[in-house]
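*Asks:* Build the 3D model from these lines:
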Amino acid sequence: MEKKSEISIVLSGAAGQGVQAVEHILTRVAKDSGFHVFATKEYMSRVRGGNNSTEIRISSQPVKAYVDRIDVLVPLNDNAIERLRPRITEETIILGEKKYVENEKNSIGILLEEIAESFGNKIYENSVAIGILAGIIKAEEDALVNNIKAYFSKKSEEVVKANINAALKGYEIGKSLGLRFEIIPSEQVKKQYLLNGSEAVAKGAIAGGCNFISSYPMSPATTVFTELSRLSKQYGILVDQAEDEIAAANMAIAAWYAGARAMVSTSGGGFALMTEAISLSGMIETPIVVHLGQRPGPATGLPTRTEQGDLNLVLYAGHGDFPRIIYAPGNLCEAYELSAKAFNMADKYQVPVFILTDQYFLDSFYNVDEMPQVKIERYIVKTDENYKRYTLTEDGISPRGIPGYGKGLVRVDSDEHDEYGHITESAEVRRKMVEKRLKKMEKIIQDAVPPKLFGSENYKYLIVTWGSTQLIVKEALEKLGNKDVAMLHFSQVYPVPPIAESYLKKAQKVIFLEQNAAGQFANLIKLTFDGVDTRRRILKYDGFPFSVEQVMEAISKEVE
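*Replies:* Next up, the predicted model:
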């Protein structure tokens, strides 16, 4: 039988059973051995128990998307197999503790607990499993030893040694199984590094000059908050875990007013509490950057699952009319670049800027080269004695001063105000100030990030996507190999870049693919451009990400 150059491994077990530890170590062993890696996870909303799973794709070629296919399933508890039954095929190898797999077809039972106990404790079972999987993919032994040692470095020397020996025993077993995987390593991959969505957003924010983060923890966005907290001493970031989301958003606005570059990281339910602060930002023209990690609603919904359901929430958040910018990165490089850009655009236009991700995006990672080059752009001016915070200008952008930088007094007020920042009820001043704020949109649109076309320029069918579905659809189209089908991906969803209209009207058939029930972006396109048919939609809203196979099947039905 032909050997495969890729393997899709799924590990499944209870929360607290060490699934994430296996994922962490094995992916790094694979990358350090020169293999391309992609991993993502799904987990229940509970601290212990239940059943969670991690998918790890290891390949000779770049892999960056979720698939349904399971080549090797490693069940770590007794209900893992039944939960994943729909994804198990005749070719799936089920490998694990004998008592969990003995009644399954195509299974390999191994006495993991017994082997672990031979090294002193059954807690070494996960290290045995890591070793077996490393052996199956023919990973480098040094990579296995070094990553086991690094992961357990805070433990005693005795524990570190036992874990290494347990992993090496598993490594011997894995190599002896003779499974049909022949993954070709690359020296270039060894030089790359693994990055997930949370890290890409956090590091991009730092590259954009973020020096203040205030948040109230909320899954899945907490990971960005904790990553910035972890790096705070290294990069001089002031971190505040606020008492609630209202305080977090208002502190971020206050920090911008004082000259900092601040961000809040939240999810839909937390952002709902911030909408008054967003209106405040719009009125006083003080920037704010908001990262929103989407999850299914309404209310608590599915707190640990994924969805693209909050576009309307950020698009219409806040009372009154004022400009805003919404980014939705489709890959890790875009997340880094757009997170940095968010700070520059917030500073330049003095508006709220949003970065929309979701649970799938934040928890997925793969190996990458260096991130794009970005630079910090600052737009603060030194004030004089006659400084007017809201000077009426042709483009609507007033010079933004900060307290203590110059001789001027920087007045801001949440009531309508005149050029100096004094409260007013003048109809004429009100009209001029509303028009001034909205006037910014003309230049904001000029700065819009254009959508990216993937596939042939001579397309008949155009799949329209935004945010985290980019790489899933890209792989699906590559596997379909139909030159009549292309994808148009938006990493800026508002304001919609005007250039998009020509792409959309060129297609014979436009198909919107979104991870929500209403087709929120399709509806926005319908409002933006006349004459674009937005009726055809592929929608998913069960809390789980699209798989490459699901997208292939759905597109095939649309282009027959």
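*Asks:* going forward, measure contacts between C-alpha atoms and count neighbours the same way
*Replies:* Noted.
*Asks:* Spatially nearest residue to T92 (excluding sequence neighbours)?
*Replies:* For T92, ignoring the flanking residues on the chain, the nearest one in space by CA to CA, 6 or more residues apart in numbering is D71 at 4.7 Å.
*Asks:* Next up, the contacts around that neighbour.
*Replies:* 7-10, 91-93 (CA atoms under 8 Å, 6 or more residues apart in numbering).
*Asks:* what's the distance between it and I136?
*Replies:* 12 Å (CA to CA, to the nearest Å).
*Asks:* Going along the chain, name the strands of the stretch 201-350 of the chain.
*Replies:* 212-215, 238-241, 262-266, 288-294, 325-327 (DSSP state E, counting those that start in this stretch).
*Asks:* Now do the fourth one: everything it contacts.
*Replies:* Under the criterion CA under 8 Å, 6+ apart, residues 219-221, 252-253, 256, 262-268, 271, 278, 281, 306-310, 342-343, 346, 351-359, 362 lie in contact with strand 288-294.
*Asks:* Which of these fall in helices?
*Replies:* Secondary structure from DSSP state H places 252-253, 256, 268, 271, 278, 281, 342-343, 346, 359, 362 of these in helices.
*Asks:* Check the residues you listed and tell me the two furthest apart.
*Replies:* Farthest-apart pair in the ones in helices among the contacts of strand 288-294 is W256 and Q359; separation 27.8 Å (CA to CA).
*Asks:* the more surrounded of those two?
*Replies:* Q359 (31 against 23; other CA atoms under 10 Å).
*Asks:* give the contact list for that one.
*Replies:* By CA under 8 Å, 6+ apart, Q359 lies in contact with 220-221, 293-295, 304-307.
*Asks:* Please generate a structure for the following sequence too, so the two can be compared:
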Amino acid sequence: MERSVIIGGEAGEGIKEGTNLLSKVLVNIGYSVFTYHDYPSLIRGGHNFSTVRFSNEEVKSPVKMGDYIVALDDRSVRRHREDAKTETVWILDEGVKEEVNGKVIRLPIRKEVKGVMRSSATLGALLKAFRIPEEEGLAVLKELKNYEENERIFKRFYEISQEVEEIVEVEGIKGEYISGSEAIALGAVDGGLNVYIAYPMTPASPVLHFLASKKRELGVKVVQPENEIGVINMVLGAAYAGGRSMTGTSGGGFALMTETLSLAGMSETPVVIYEAQRGAPSTGVPTYTEQADLLFVLFAGHGDFPRIVVAPSDAKECYLLTREALNLAWKFQVPVVVLGSKNVGESFYTQEIVREKVVEEPKVWSGSGEYRRYEITEDGVSPLAFPGTKGVVVKATSYEHNEEGITTEEPSEIVRMMDKRERKRKTIEEFFRKRDDTVSVGGDLSSRRVLVTWGENWGVCCEVGEELGYKAVKPNYLEPFPSERLLSELEGAEEVTVVELSPSGQFEKLLKMNGISVNNRFRKYDTRPIFKEELAEFLSGGRDA
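*Replies:* Down below sits the predicted model:
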């Protein structure tokens, strides 16, 4: 059993909150839920909508068409008429004048309820339509601040709405309802995060907001400086002092951080940056998605220095890879980038995440002999010491240097340090080469037709691949790139289709750089996610992407 619900209206009418409340009810009674939020860069007005897709089997991606469409205004009807099926049920505000086909339930939502509390009216109407018991809705409303008023509104609209079908409690999909952003925050904390320093930039801001709201509970310091340049330098300073530090930003903020990214590379300071991709260049489309920061992140900064880039696809991977990112940064003393996107961070998933604190100790100075911050070692990783260590001066420098951290321009010393950092790069590459989790495989595992993708497209590739007979493959790490493992998964493939959100095919270029060729390509770049229907149509013969 599977259904999808679209809820549309203006910003400020509780569209997102109403959708999340509905999703939590569905998760509580055993369903797997995937929730997609679509909103412009406005506080009020415009058109917001959210889509809840739920099933008694696991769902991993958004769909375009709605079995139920809630429209609080005429604009929502016009925008989503094309998303209606022949049997779609429409729940309309009484003030809507647009005509629709199919079953219609009209309710006085705007007349009786103000602003964000319309979320409780929407919840009441939908639970009544689904014949879900009233108490299931009351259970999730208890988390809201003004519970009594929300309870009154919910009960009122539960009473006056209409029953349509029965959505019964099922045995259950194990998991919690969690966004990618929340999972990134929790993963960082469980990787030993001490301080999160960030300037608000959509779509990375939810991590900042979540950590700030729970900083005492989670035991982290949260700081918002004046801009992204101040942010990354504070992150570097905190790490130099021995604190596990991290920041989050989007493409424009990351651009401002690139000079200090090179400083982290030269000074071998462990820092973690969450880069949440938004749509289009410059300010672009701030509240939407794309995968066009890929090559920028992989090659950002001046000069050669090693880095690690991880690429989560859903909430569980956000948790695991961000937790690992903190440890990798300190293990190898390099910058690590968690490369996500709007839809990885702001979508909500039903996934089982087992939290566990995993904080690996870095290579620390033994305390004997003379301390050399940039000591030449076989693996390229030097022992750490921190300011305050008795009898030690801890240097960090942007200039080329010798083992002691003293500035040098001598060719022989420069080569020694360059070789040291390159040995570290080789050490990192060998570390990942020995692992079997650098690539994920899904879909129809026996198929010789392969979809190769990365990031947020993983869920839709797996679902469509399983239904249409395609194997799905993706790298979980983009630097170092797991080319050997990827090539082994593509061995024997008769057709390879690359799926990405980039007009210029940045991921395809990365594949070619690593000796991997493709036959077909699906590129979407309207800054919206790949809906399941779109990819299925393309692979079934309607190839115009």
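*Asks:* Next, the TM-score between them, please.
*Replies:* For this chain pair, the superposition-based TM-score is 0.94 by TM-score structural alignment, normalised by the length of structure 2; 537 aligned residues with a CA RMSD of 2.1 Å.
*Asks:* Format the contacts of D71 of structure 1 as CSV; extra columns: neighbour count and distance to P498 of structure 1.
*Replies:* CSV is the format used below for these (neighbours: other CA atoms under 10 Å; distance: CA to CA, whole Å):
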residue, neighbour count, distance to P498 of structure 1
I7, 22, 42
S8, 21, 40
I9, 22, 43
V10, 24, 42
E91, 12, 48
T92, 18, 47
I93, 20, 50
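*Asks:* V559 of structure 1: which of those is nearest?
*Replies:* S8 (28.5 Å).
*Asks:* Against F38 of structure 1, how distant is the closest one?
*Replies:* 9 Å.
*Asks:* which residues are in contact with both of these two?
*Replies:* Common neighbours of S8 of structure 1 and F38 (CA under 8 Å, 6+ apart) are 56-58.
*Asks:* Can you pick out the ones from those that are in strands?
*Replies:* 56-58 (DSSP state E).
*Asks:* Translate the residue nearest to T92 of structure 1 into the numbering of structure 2.
*Replies:* Residue correspondence to structure 2 (TM-score structural alignment): D71 of structure 1 is matched to D67.
*Asks:* Check L311 of structure 1 too.
*Replies:* So, by TM-score structural alignment, L311 of structure 1 is matched to L294.
*Asks:* so how far is G172 of structure 2 from the residue of structure 2 most remote from its centre?
*Replies:* Most distant residue from the mean C-alpha position of structure 2: G369, 45.2 Å away (CA atoms, centre = their mean). As for G369 of structure 2, its distance to G172 of structure 2 is 60 Å (criterion: CA to CA).
*Asks:* ok, the alignment partner in structure 1 of V207 of structure 2 - contacts?
*Replies:* In structure 1, the residue paired with V207 of structure 2 according to TM-score structural alignment is V224. Contacts here follow CA under 8 Å, 6+ apart; on that basis V224 of structure 1 touches 198-199, 201-202, 265.
*Asks:* Please apply the same query to R389 of structure 1.
*Replies:* Counting by CA under 8 Å, 6+ apart, R389 of structure 1 makes contact with 398-401, 410-412, 419-421.
*Asks:* Next, format these as JSON lines and append distance to D369 of structure 1 and secondary structure.
*Replies:* Shown next, in JSON lines, are the contacts of R389 of structure 1 (distance: CA to CA, whole Å; DSSP: H, G, I helix; E, B strand; the rest coil):
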{"residue": "S398", "distance to D369 of structure 1": "39", "secondary structure": "coil"}
{"residue": "P399", "distance to D369 of structure 1": "38", "secondary structure": "coil"}
{"residue": "R400", "distance to D369 of structure 1": "37", "secondary structure": "strand"}
{"residue": "G401", "distance to D369 of structure 1": "38", "secondary structure": "coil"}
{"residue": "V410", "distance to D369 of structure 1": "44", "secondary structure": "coil"}
{"residue": "R411", "distance to D369 of structure 1": "45", "secondary structure": "coil"}
{"residue": "V412", "distance to D369 of structure 1": "44", "secondary structure": "coil"}
{"residue": "E419", "distance to D369 of structure 1": "48", "secondary structure": "coil"}
{"residue": "Y420", "distance to D369 of structure 1": "49", "secondary structure": "coil"}
{"residue": "G421", "distance to D369 of structure 1": "47", "secondary structure": "coil"}
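*Asks:* now, among the ones in helices among the contacts of strand 288-294 of structure 1, which is nearest to K155 of structure 1?
*Replies:* Distances from K155 of structure 1 to those, taken by CA to CA, are shortest for L362, at 28.8 Å.
*Asks:* Wait, the closest one touches P220, no?
*Replies:* Yes: look at L362 of structure 1 against P220 with CA atoms under 8 Å: they come within range, at 7.4 Å.
*Asks:* How about the residue mapped onto T258 of structure 2 from structure 1: what's its closest non-neighbour residue?
*Replies:* By TM-score structural alignment, T258 of structure 2 lines up with T275 in structure 1. Spatially, and ignoring its direct neighbours in sequence, T275 of structure 1 is nearest to G318 (4.9 Å; CA to CA, 6+ apart).
*Asks:* From Y494 of structure 1, how far off is that neighbour?
*Replies:* G318 of structure 1 is 15 Å from Y494 of structure 1, by CA to CA.
*Asks:* More neighbours: these two, which one.
*Replies:* The residue with more neighbours, out of G318 of structure 1 and Y494, is Y494; 24 against 19, by other CA under 10 Å.
*Asks:* list the contacts for that one?
*Replies:* Residues near Y494 of structure 1 by CA under 8 Å, 6+ apart: 315, 324-327.
*Asks:* Ok, G180 of structure 2 next?
*Replies:* Contacts of G180 of structure 2 by CA under 8 Å, 6+ apart are 314-316, 318-319, 344-349.
*Asks:* and which of the residues you listed is nearest to Q506 of structure 2?
*Replies:* Ranked by distance to Q506 of structure 2 (CA to CA), these are led by V344 at 18.3 Å.
*Asks:* now for the closest one: what does it line up with in structure 1?
*Replies:* Using TM-score structural alignment, V344 of structure 2 sits opposite F361 in structure 1.
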